[in-house]
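Engineer: only geometry, no sequence info:
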């Protein structure tokens, strides 16, 4: 049986996949004029060329651009938030968690805002970074249905080996852009990702129809709002200035506090003690008494030492992040403070093990002896290790085995050895490392 995706007529699907894979390798090797590349669909060749021109890596992980409270706030105000129930009803009817596909909705920049559907598939696709907050535009990860649909402004299907990024090639996807029903400005993209069932003609018809239905619903809602306002356009009030803050502690002795608000970005390196206090308040969002915070930071209830330190911390925060100046009785942060440590845990929860490992820059405040910091440090380390052992592929496990956390981990080394092919040249080095660990 021939394949409609085949670069040559009367070629079986498996052979077609091999031909496209070879064409992909020739293209990346600098041979775009090779006959095999010429056989690939034009829409794919053109996308590969744009990806190459954007210097996209052939195994690049997508950038994580929206996280935590920032992601939640952005989703709430995005125009597509109001039509998510319609998207779910049309593309994920019945038992969505056993549908065999995942449905993603992203913004006009290619950032995924919602990723829902089959739980097992979400776990697998999460390993390549297909999770909320990551950027899947063509200039970020190369050829993919959501990114290419946004680039072309029309629905696109990308099957397996046609993806520019090798990490994505086990999957197939169909995506359609969503436009503003009046201005035709690009609002975002709807994508269905899975196996071959995600790239059937019926799948493209369904995704296209969903995008058109969404545009229709947006127009109806807008007309109703105008009618309710007596024919006048609703008054748009400028939202209050908001600050988003991130505390970067992974692999850093002195944390970096990043604050973004009203188009202004500020990054300040703070002292080790202030980093410990902010981390504890970020972890314990309900607040802490002076005694409890002292015990977490100093290992004993020295409130006399803590109070002047809190005064100094307030002086540091007031000019750059007034929304983070702690209140007292109990000590609490008035605004959410995200941390890179919590982002790693969030990625692990979503099955994005490869992205979580890439985001893990090292232990939390490695030189800190604070009891509370030590607990957070160990919980992140163990969560990452356990997730990688349970779910990660051998390439990620080998990379973990080369880190300070993994190089002397006998269980990790033995698991890598078990997963490697029998003739892999990497086996000898692993055996030698395991034998050294076993020596008294």
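Structural biologist: Arrived safely, thanks for sending. From a predicted model like this one, the values you see are computed outputs, not experimental measurements.
Engineer: could you use CA atoms for every contact and neighbour count after this?
Structural biologist: Fine.
Engineer: next one: residue 21 relative to residue 49, how far apart?
Structural biologist: Spatial separation of residue 21 from residue 49 under the definition CA to CA, to the nearest Å is 16 Å.
Engineer: could you do residue 311 as well?
Structural biologist: When distances are taken as CA to CA, residue 311 and residue 49 turn out to be 56 Å apart.
Engineer: so which of these two has more stuff around it?
Structural biologist: Per other CA atoms under 10 Å, whichever of residue 311 and residue 49 has more neighbours is residue 49, with 17 against 12.
Engineer: one more to weigh against that first structure:
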């Protein structure tokens, strides 16, 4: 029997109540294993599969402990999202209030840090446990407009019984991830939610566009901060000889002297002043300067290269690469795209051409420009540990890949054909 995904948007636009009933019937059939001619949309069906494998109870919601007010304040102060709240409010809150919605902003862990909008809808959200400090991860409360975008890294609208947990079926929510425009790292989710009768087909595009405006604002703030640091650092470098550069706390370059410009260097997470070995530069002297670091190379022989690289894909939404050797070890958090690329290279020790990687990533061997650009960014922190023609890890380096306990949970955000095949095979090399 051919199963056809329900066109939720089209059906709900005509008759939201009927759409909710159809979805409820489809959900009951899907969870009981009955055969039906209707199927959930792929993004919803895949989420339901994750819920069933992880043991989320579809009949009872689970309300974990809320964060304390002190912890909420701490997370707010440390979150880059605090810088774009005005943009989010301007783009969402006034319309959401009029349309009987609320705006919710959560961090990368799915914890609700801000809620604003219709007071009546806020009270209804309270009844669902959709409170400040609540844990709204998909693995905790099921398919929803906060936790599911965290997993799949793209905007998602969840309507009525598309929610995995029955008690949320009176709700509609639309969420979009907000990523750090510098490196693609997830920093949070913005969501617009309300009673199911408030569902509108344009909401997904609306929320996504506001999330992109927030990312553009973060990019502007980053460039402005580098300009301020450059104004302080350029006169300092003008008095120095040898190779030196000024970077911000995350390693982004403000100005250099005596060496080619590179947009970013890898820094240890807990960098402190003194003589330090940095992956891209070797032995250096590091000094605090304004809101960043003055880094001067020691021009001494670089310690022997690393001998072990660990690619950790086992933690949900937190992927990293750790390089270890006689010079010490360092860890770099990976963006979704870089986690895909390094996984594909680890699968093929003999290497892949740019066209082959483009086929693996996009199903289109012509997209070599995108692949080369991304690998150029990877080389900023892995440097000499990657070869090209073909692209591969350097010979003699030991590679270990840490995978999820269930191969079907491998990089769940990824739509790369090669990763999708690896997930489906349930036997990842």
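Structural biologist: Received the coordinates, thanks. Computed from a prediction, not measured in an experiment: that's the story for all the values here.
Engineer: so what's the residue nearest the centre of the first structure up against?
Structural biologist: To find the centre residue of the first structure, average its C-alpha atoms and take the closest one (CA atoms, centre = their mean): that gives residue 134, at 3.8 Å. Going by CA atoms under 8 Å, 6 or more residues apart in numbering, residue 134 of the first structure touches 62, 63, 64, 65, 66, 111, 112.
Engineer: how many residues are close by the first one?
Structural biologist: Per other CA under 10 Å, the neighbour tally for residue 62 of the first structure reads 22.
Engineer: number of nearby residues for residue 432 of the first structure?
Structural biologist: Taking other CA under 10 Å as the neighbour definition, residue 432 of the first structure ends up with a count of 11.
Engineer: that one -> the second structure?
Structural biologist: Alignment of residue 432 of the first structure against the second structure is given by TM-score structural alignment, with no counterpart assigned.
Engineer: assign residue 432 of the first structure to helix, strand or coil.
Structural biologist: Secondary structure assignment for residue 432 of the first structure (DSSP: H, G, I helix; E, B strand; the rest coil): helix.
Engineer: next, the buried residues of stretch 199-219 of the second structure.
Structural biologist: Neighbour-count burial for stretch 199-219 of the second structure, counted by 16 or more other CA atoms under 10 Å, picks out 199, 203, 204, 207, 208, 210, 211, 212, 213, 214, 215, 218.
Engineer: that should have said stretch 378-395 of the first structure, apologies.
Structural biologist: Those buried within stretch 378-395 of the first structure under the rule 16+ other CA under 10 Å are 380, 381, 384, 385, 387, 388, 389, 391, 392, 393, 394.
Engineer: what's the answer for stretch 308-328 of the second structure, then?
Structural biologist: The neighbour-count criterion (16+ other CA under 10 Å) identifies 308-314, 317-324, 327 as the buried residues of stretch 308-328 of the second structure.
Engineer: from the residues you listed, which single one is nearest residue 157 of the second structure?
Structural biologist: For these, the minimum distance to residue 157 of the second structure (CA to CA) is 19.8 Å, reached by residue 317.
Engineer: counterpart of that closest one in the first structure?
Structural biologist: Taking TM-score structural alignment, the alignment leaves residue 317 of the second structure unpaired with respect to the first structure.
Engineer: same thing with residue 257 of the second structure?
Structural biologist: Under the alignment defined by TM-score structural alignment, residue 257 of the second structure corresponds to no residue in the first structure.
Engineer: could you pull out the helices for the stretch 251-400 of the first structure?
Structural biologist: Ranges of helices in the stretch 251-400 of the first structure, per DSSP state H, counting those that start in this stretch, are 272-283, 290-298, 303-317, 340-349, 353-359, 371-391, 394-401.
Engineer: measure how the third one sits relative to helix 290-298, angle-wise.
Structural biologist: I take that to be helix 303-317 of the first structure. Here helix 303-317 of the first structure points in a direction 80 degrees away from that of helix 290-298 (axes from the mean of the first three to the mean of the last three CA atoms, to 10 degrees).
Engineer: any idea how far helix 303-317 of the first structure is from the chain center?
Structural biologist: In terms of CA atoms, centre = their mean, to the nearest Å, the centre of helix 303-317 of the first structure is found 36 Å from the chain centre.
Engineer: residue 42 of the second structure: neighbour count?
Structural biologist: When neighbours are counted by other CA under 10 Å, residue 42 of the second structure registers 11.
Engineer: got the contact list for it?
Structural biologist: If a contact means CA under 8 Å, 6+ apart, then residue 42 of the second structure has residue 5 as its contacts.
Engineer: same question for the one 5 residues further on.
Structural biologist: The contact partners of residue 47 of the second structure, taken as CA under 8 Å, 6+ apart, are 143, 148.
Engineer: assumed it was part of a helix.
Structural biologist: Yes. Membership of residue 47 of the second structure in a helix is supported by three-state DSSP.
Engineer: which residues touch the residue lying closest to residue 418 of the second structure once chain neighbours are set aside?
Structural biologist: Distance criterion CA to CA, 6 or more residues apart in numbering; nearest residue to residue 418 of the second structure, sequence neighbours excluded, is residue 360 at 4.9 Å. Residue 360 of the second structure is in contact with 344, 416, 417, 418, 419, counting by CA under 8 Å, 6+ apart.
Engineer: and those, which is closest to residue 387 of the second structure?
Structural biologist: Each of the contacts of residue 360 of the second structure was checked against residue 387 of the second structure using CA to CA; the closest is residue 344, at 14.2 Å.
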